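Q: sequence? don't have it. structure:
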């Protein structure tokens, strides 16, 4: 299995994206590496305690991680998308990001009451996206049993916000700053 430092070395930093002053942590280079991708999925799966019914993956990079993790955990995959992208009846949540606002949605009937759900995304920054996903799952009657990320930007406080909301949050690596 790849170590945390080996995985971290596969993440590239793109300065001034999507706007000046932001250091974008790009996991696409990690996803391209078959050993790194497998190591990341194995490490995320190993951090999960107890059965999971659904992995709630947040658009878009969260889909790549969530699909692989759902298969590894023997769970279904719940897609949480930008509002307006899903057919059928949906519920939606507005949220703030570190550089704007957005809205997430999921199918209203996607989560059975009491289902054990793990929220997954590639990165946690301020926590706005993850908290919106948590609120959606809870509104649908699901039990959020945790959240998993490849990258945490701890200086932006997202993990602390999830923990304050009662969510066990685990990331494979941290990058200081924003």
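A: Now that the structure is in, tell me what you want to look at. The shown structure was predicted, so the numbers you read here are calculated from the model rather than taken from an experiment.
Q: From now on I want contacts and neighbour counts done on CA atoms only, so please keep to that.
A: Noted.
Q: and residue 36, that's in a helix?
A: Yes: remark: residue 36 belongs to a helix, assigned using DSSP: H, G, I helix; E, B strand; the rest coil.
Q: let's bring in a second one:
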């Protein structure tokens, strides 16, 4: 099973998706993953603006997040659906990462990632949009995903299955 820094669970909200992230972490601990939650709402990162921000002035938080992501074998992203798509805090992180150095593509290229949501609405648009973006960046997005809402509670068996499948994936060397 997993070891070292195996799993990072990225939470793109401080509400239900943070709770979902904690459920993933609890189950990952049972399965002997060395995991941590990266709560994007705890970082004070400005909105990326290409007119203002250049490669020379990357926020320290982005550099730290990037180093952490490079050092982690597998990722899970838990995010709510915003206006039928990806939440701004997650889009902003990806935008910052994309200008944070010449190795941006290596960060995502071949990276095993699972995606999950707890959304007030359907949530399917988020999962579809996020999958399209991550695949475009070269990531290996797990086929199984978790979609939950107030009318569709989180299924712990789905969390366990996602973790088991993710544990079998390796970062592709490209």
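A: Cool, the structure landed. Everything numeric here is computed off the predicted structure, so don't read it as measured data.
Q: Any idea what the TM-score is?
A: TM-score for the superposed chains, counting by TM-score structural alignment, normalised by the length of the second structure: 0.46, backed by 111 aligned residues with a Cα RMSD of 4.0 Å.
Q: Quick check: residue 97 of the second structure touching residue 64?
A: No: here residue 97 of the second structure does not reach residue 64: they are 10.6 Å apart, not a contact under Cα atoms under 8 Å.
Q: more crowded one of those two?
A: When residue 97 of the second structure is set against residue 64 and neighbours are counted by other Cα atoms under 10 Å, the residue ahead is residue 97, at 20 against 11.
Q: Just after the host helix or strand of that one, pick out the following helix or strand.
A: Counting by DSSP states H and E, the element that carries residue 97 of the second structure is helix 88-98. Moving toward the C-terminus from helix 88-98 of the second structure, the first helix or strand encountered (DSSP H and E) is helix 104-108.
Q: Residue 8 of the first structure: helix or strand, and which one exactly?
A: Applying DSSP H and E as the criterion places residue 8 of the first structure in helix 4-9.
Q: Just say helix, strand or coil for residue 116 of the second structure.
A: Secondary structure of residue 116 of the second structure, reduced to three states by three-state DSSP: strand.
Q: Help me confirm that it comes into contact with residue 158.
A: No: with contacts defined as Cα under 8 Å, residue 116 of the second structure does not count as touching residue 158, sitting 10.3 Å away.
Q: which stretches of the second structure form strands?
A: 7-11, 35-39, 74-78, 112-119, 140-141, 146-149 (DSSP state E).
Q: Serialize those to TSV and add fields for distance to residue 133 of the second structure and mean neighbour count.
A: Putting the strands of the second structure into TSV (distance: least, Cα to Cα, whole Å; neighbours: other Cα atoms under 10 Å) gives the following:
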stretch	distance to residue 133 of the second structure	mean neighbour count
strand 7-11	16	25
strand 35-39	20	19
strand 74-78	13	24
strand 112-119	12	25
strand 140-141	10	21
strand 146-149	17	20
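Q: I appreciate the help and will end here.
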